[in-house]
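Novice: Let's see this in three dimensions:
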Amino acid sequence: MSTPKEQDFSLYQPLDYDGLVLMSEYFDAGGPGQNSLTASFYDLESNSFEKRILSRLYKDLDKISERTSYAILNKYEESLRPFIKIIRKLKERGLVKDVFIDHRRFNDSPAFSRIDITPSIDDTYNTDGRKIVRTFGHSSGQDLISMVSKSIGEFLERYYLTKYSRKNFVTNSYVDLNRRARALDPKKLVSFSEEQQNQSNRFAWTPEHRLHWVQGVRVSTGQKTMLPAQLIFWNYISGDIPEVFLREPNTNGSGGMFNREGAMLAGLYELIERDAFLIFWLNRISPPQIDISSLNKDLRSSILQVQRCRFKCHILNTTLDIGPPSFVAIILDESWVGPYLSMGGGCHANPEIAATKAYEEAWGVYYSLRSKKDSHPVYELADNYRPFGDPSLGQEERLHLWANPKMREHIAFFLEGHAQDIQKVRFDFPRSFATTRDELNFLVKRVESLGIGYEVYGFEVRDYFLNHELGYNVTQVVVPELVPLYLNETFAPLGASRLRTVLPKLGYQIKRKFNTFPHPFP
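Specialist: Sure, this is the predicted structure:
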């Protein structure tokens, strides 16, 4: 896997840990990109007396911050209070190093801002996994509340799913462990082809191989089940035993929310979203395209606006047999000023929400890549590139590969699907539920109805500060049969049976060969 690099925040505006340097007046006026992004107490105009008074509510924050705290100026104040409290606690606890906002505006593209939260990785940060130096939590968008919420949530997800100690693991082979405890059979998880296993013994699992295990649950029954630890922690290192890989350790399927059901639901939707994309991509199938004119007013207006700036935007329907609406959004910068291709994904019970999530994620990728353009040139495959065999092609290289305008020919097939009116598509899934618990139960039942290997398992982080002081839940969801996301080419799940079995159910022919070009998913 490629080694993550520390992100350059030299062009970002540092945010006060507690006040978050909340640019709420600016957002309240209509969104990013219209005027000055921040407003400190001393910068407020003389006629803003009430705002000056309001800003004094945060004067105590200056006492515990090394930077100037900023005024919360308008309707966002009450909504942001819980998040300010969380940021303060994370700072006091020593988990957060910095909070940044990137509010640079490119005149030839829509206005999005980005918030990044970086962890404090020092001697007090204890883990037996890799120490990750890059950002843990980030979000982009045009809505301040949503951005702050998402960045904190992602930070907590990723931070707590890096902290583990091998002394808390059970170490045993599946054969021996299953004699005294219920355990997930790794045979269901092995997604590498016979050829991949023959080429590398690190992929060749047998029931006698010893693995590290942690306790999880089967979500539908609550039954305790031992799960391979490498599926849970995205910075996983086996360390003391020569452990084989069952699949790539990454953040796929992690979720965080202020209730357990919401966290599990977020992780499960994410697994479904990535499974769907990879089935279309690896089989070289063109997903249906959503007619932009059929989208809701806000999303439609945004897309039409960016198209006037020489961008092309595609919303592709990747929904498969499980049912919940799943989409990927692809943004093409035809001016070639910025990265050529940026992609995002979204899965949700409500198709409009799913499509919007995909669209916003794609713009987040675009802005991230464009901000690095000068320091990170586009990536090109080596002349001797071997499909699914280049260990140097990781997430960062993949994104910069697809920033290259030469990728036009490689994405063309994916954009040839027939048009669909999103209002007329019959998604076999309810658009809404009375409670999050109802939604989770329905989705789990739907997934498990597909048969053996579709059992839904979950791991819950148990930490007093996280669960009780913050009131937050972080989980990792595992469904053996779903095609797992891979970011390093050598981990492509070419032996995943679902890549083949789902096609006839949807009216597609089974493909003889897989698409060998690296996928563009971020």
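
Novice: Could you use CA atoms for every contact and neighbour count after this?
Specialist: Fine.

Novice: can you pull the contacts of the residue nearest to residue 116 when sequence neighbours are not counted?
Specialist: If the residues on either side of it in the chain are set aside, residue 116 comes closest to residue 138, at 4.3 Å by Cα to Cα, 6 or more residues apart in numbering. Neighbour list for residue 138: 114, 115, 116, 117, 150, 151, 152, 154, 155 [criterion: Cα atoms under 8 Å, 6 or more residues apart in numbering].

Novice: One more pass at 10 Å, please.
Specialist: Residues counted as contacts of residue 138 (Cα atoms under 10 Å, 6 or more residues apart in numbering) are 99-101, 114-118, 147-155, 364.

Novice: now swap in residue 478 and tell me
Specialist: Residue 478 neighbours (Cα under 10 Å, 6+ apart): 184, 189, 216, 218-219, 227, 231-232, 252-254, 264, 267-268, 271, 454-459, 484.

Novice: coming back round to it: can you verify the residue nearest to residue 116 is assigned to a strand?
Specialist: Yes. Assessed by DSSP: H, G, I helix; E, B strand; the rest coil, residue 138 belongs to a strand.

Novice: Okay, strands next: where are they in the stretch 51-200 of the chain?
Specialist: Applying DSSP state E, counting those that start in this stretch to the stretch 51-200 of the chain gives strands spanning 96-102, 113-119, 137-141, 170-173.

Novice: TSV for those strands, including distance to residue 258?
Specialist: Formatted as TSV, the strands of the stretch 51-200 of the chain follow (distance: least, Cα to Cα, whole Å):
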stretch	distance to residue 258
strand 96-102	19
strand 113-119	19
strand 137-141	16
strand 170-173	29
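
Novice: for these, which one sits closest to residue 90?
Specialist: strand 96-102 (5.7 Å; Cα to Cα).

Novice: quick one on the thing from earlier: just the buried ones among the contacts of residue 138, please.
Specialist: Among the contacts of residue 138, those scoring as buried are 99-101, 114-118, 147-155, 364 (criterion: 16 or more other Cα atoms under 10 Å).

Novice: picking up where we left off before, closest to residue 412 out of the strands of the stretch 51-200 of the chain?
Specialist: Among the strands of the stretch 51-200 of the chain, strand 137-141 sits nearest to residue 412 (Cα to Cα), with 27.2 Å.

Novice: Contacts only, for the residue lying closest to residue 228 once chain neighbours are set aside.
Specialist: Of all residues not flanking residue 228 in the chain, residue 213 sits nearest, at 4.5 Å (Cα to Cα, 6+ apart). Residue 213 is in contact with 166, 168-174, 177, 183-184, 225-232, counting by Cα under 10 Å, 6+ apart.

Novice: before we go on, could you also do this sequence so I can check it against the first one:
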Amino acid sequence: MEIERDFTQYIPHYPLFRNAHPSADAYDIAESEGTGAGTIEKLLARVFDRIFSYARFDRKSLYFFPDVSDIFTLQQKRMLQFLYESKAVRFPTVFFDPPFNDEPKMFNAVLDPIRLKESYFLHIAPELVETFGQFHMGHSFAHAEAISKAIGEYIERFVLLPWRTHSFICASEKDLSRKGYTFLLPRIISKFSEQQKEMHSEFRLNEELPFFWVKGRSFPGGKSILLPSQSVFWGYNQSHAQEPFLGESNTSGAAGMFTQEGAILSGLRELIHRDGFLIFWLNTIAPPRIDPSTIQNNRISSILRGLKRYRFEVEILDVTTDIGLPSFVTLLIDGSSGEKRAFIGGGASSVPEEAIEQALAEVLSIYHYWRRGGSDHFNLPTPYVPFSKENSVGHFDRVNLWASPAMFPKLRWFLNGTVYAFGDRKKNYEICAADPAHELSFLVQKFKSLGEEYAIYYFEARQKFLNTLRYRVVKTVVPALVPLYLHEHLAPLAASRLVQVPKKLGYTAIQFPNPLPHPFP
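Specialist: Next up, the predicted model:
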């Protein structure tokens, strides 16, 4: 469904319930010791304390819409209320983080997460228990779409945690083979080089080491297959589970939709554009660039005008690979010539314009949340040893690293690719069709032609409230694709596509592996 979007001014046409003066002042008065705040002020303070104690943002900056009859669709209201009744959220509404005055205006929506306890989970990274609420957001230039994205991403992240309620099997490869199970071989998933295995004993595999497994299925066909839990759940704690590392356990490839096919397609799109980005990045190859002025699309043109108005530069890079699905990353460049900082977003779709718009929306949201988080910078340690555990750059570190103006000169090579008119690039894409069913069929056939390691697998989360909402959440796995990593020591340096794909596309690696941490958050 197309949505007409206003990119000019950010003035919601709804009354805002905002924690601001005078109520914010009342809160401060009531918080202060020895003050004589009046009854009304204290009551206001209690109300705001109750509401905003749930939020993970500054209580003085959030706002929400009190009259949900206007701001939410019937389906959105139903989903929020049911999530609340199921104790999956603490408050049945959506909070909006306001934009800064000097950035393009978007709606940035979040839900009110429950507080987690480590005892709820089989194996979970302890830090995630405290920070879960920071890992979901819905961003769009239309409030309804931002709300839908926030609800969908929250549900996706919530159900794909390693809850104890999932049916886990603990067994070694040898045990599973002896009992006749069909399972995805860990060595197919693992993409660590021999040097990495020498440095880190936890990367080494053998058939007698136990793993935790969950039941997944192949797509299409739905044949049952056991998948390693660490390839399915995000925040999975391999060390606590005392099993070898196969790679990083993150949300890449996870998606939620109202149909299983839609969720699988969304997961595949994410895997594909990240695979493409990493192939170019780790080989130090500058991707082809799209001349933004040649894109004949009203929505993209409006976004680009907004960026120009706020004096941002934008680069649109084509990271489409042998898979053939149009894939892009966008670089948002903020600042003057001497103080530039860079942020990155990505997208893939059989409709190239949609992929570019998705990448633009993502990079703007990343920029916004970087600023909201305090606009921090991160410097590489000296000396810096690439891909080492001791110097490993983490999730938030990499955003802060490339937000440092000192790093921008080290990114210029990535922006030196040949510039093309969008129409000329579009002619070469293997698929350009606004039909999700056709796109999914195309990908199934493409992966089948590339070999067995490109088989598509998925795990579908099973929660009672998902059935009631008729919402499908899956984690999609394609073993051959280069997986996104957010910690440098977990880089998949032995992934065969890192060598094969540049040759197929006619590129030559300038330096492999690129020693710099990638900027993808």
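
Novice: Send over the TM-score of the superposed chains.
Specialist: Overlay of the two chains. TM-score (TM-score structural alignment, normalised by the length of structure 2): 0.83; 467 aligned residues with a Cα RMSD of 2.8 Å.

Novice: thinking again about what came up before, and the residue nearest to residue 228 of structure 1, how far is that from residue 478 of structure 1?
Specialist: Computed as Cα to Cα, to the nearest Å, the residue 213 of structure 1 to residue 478 of structure 1 distance reads 14 Å.

Novice: again, but for residue 358 of structure 1
Specialist: Counting by Cα to Cα - residue 358 of structure 1 and residue 478 of structure 1 are separated by 22 Å.

Novice: Wait, a strand at the residue nearest to residue 228 of structure 1?
Specialist: Yes. Applying three-state DSSP, one finds residue 213 of structure 1 inside a strand.

Novice: which residues of the stretch 401-521 of structure 2 fall in helices?
Specialist: Here the stretch 401-521 of structure 2 has its helices, by DSSP state H, counting those that start in this stretch, at 422-426, 436-450, 464-469, 497-505.

Novice: Relative to residue 394 of structure 2, which of the ones you listed is closest?
Specialist: Closest to residue 394 of structure 2 of those is helix 497-505 (Cα to Cα; 21.9 Å).

Novice: on average, how far is that closest one from the matching bit in structure 1?
Specialist: Following superposition, helix 497-505 of structure 2 is found to deviate from structure 1 by 0.8 Å on average (mean Cα distance after the TM-score superposition for structure 1).

Novice: And stretch 180-198 of structure 1, what's buried?
Specialist: Residues of stretch 180-198 of structure 1 classed as buried by neighbour count (16+ other Cα under 10 Å): 182-186, 188-193, 196-197.

Novice: just those residues now: which is nearest residue 509 of structure 1?
Specialist: Checking the buried residues of stretch 180-198 of structure 1 against residue 509 of structure 1 with Cα to Cα, the nearest one is residue 193 at 20.1 Å.

Novice: Tell me how many other residues surround the residue nearest to the closest one when sequence neighbours are not counted.
Specialist: Sequence neighbours aside, residue 495 is the residue nearest to residue 193 of structure 1 in space, at 3.7 Å (criterion: Cα to Cα, 6+ apart). Neighbour count of residue 495 of structure 1, defined by other Cα atoms under 10 Å: 17.

Novice: cool, and residue 77 of structure 1?
Specialist: For residue 77 of structure 1, the number of neighbouring residues by other Cα under 10 Å comes to 16.

Novice: That one: what's it in contact with?
Specialist: Residues in contact with residue 77 of structure 1 (Cα under 10 Å, 6+ apart) are 22, 24, 54, 71, 84, 145.

Novice: These: which two are farthest apart?
Specialist: 54 and 145 (18.8 Å).

Novice: Kindly state which residue of structure 2 is aligned to residue 388 of structure 1.
Specialist: By TM-score structural alignment, residue 388 of structure 1 lines up with residue 387 in structure 2.

Novice: Which helix or which strand is home to its match?
Specialist: Residue 387 of structure 2 is part of no helix or strand, with elements assigned from DSSP states H and E.

Novice: got a list of what it touches?
Specialist: Contacts of residue 387 of structure 2 by Cα under 10 Å, 6+ apart are 196, 393, 487, 488, 489, 490, 491, 493, 513, 515, 516, 517.

Novice: same deal with residue 153 of structure 2?
Specialist: By Cα under 10 Å, 6+ apart, the contact set of residue 153 of structure 2 is 110, 111, 135, 136, 137, 138, 147, 254, 255, 256, 257, 473.

Novice: Let's see that with 7 Å instead.
Specialist: 136, 137 (Cα atoms under 7 Å, 6 or more residues apart in numbering).

Novice: After the longest helix along structure 2, which helix or strand is next?
Specialist: Scanning structure 2 for the longest helix, with DSSP state H as the assignment, gives helix 260-282. Per DSSP H and E, the first helix or strand lying C-terminal to helix 260-282 of structure 2 is strand 289-290.

Novice: Mean distance of that next one to its aligned residues in structure 1, please.
Specialist: Compared with structure 1 after fitting, strand 289-290 of structure 2 deviates on average by 0.7 Å (mean Cα distance after the TM-score superposition for structure 1).

Novice: gap between the one helix or strand residue 300 of structure 2 maps to and the chain center?
Specialist: Secondary-structure assignment from DSSP H and E places residue 300 of structure 2 in helix 298-309. Distance of helix 298-309 of structure 2 from the chain centroid (Cα atoms, centre = their mean, to the nearest Å) equals 23 Å.

Novice: Tell me which residues are up against that helix.
Specialist: Outside helix 298-309 of structure 2, the residues that touch it by Cα under 7 Å, 6+ apart are 7, 104, 357.

Novice: List just the nearest of the residues you listed to residue 406 of structure 2.
Specialist: Using Cα to Cα, residue 104 comes nearest to residue 406 of structure 2 of these, at 24.8 Å.
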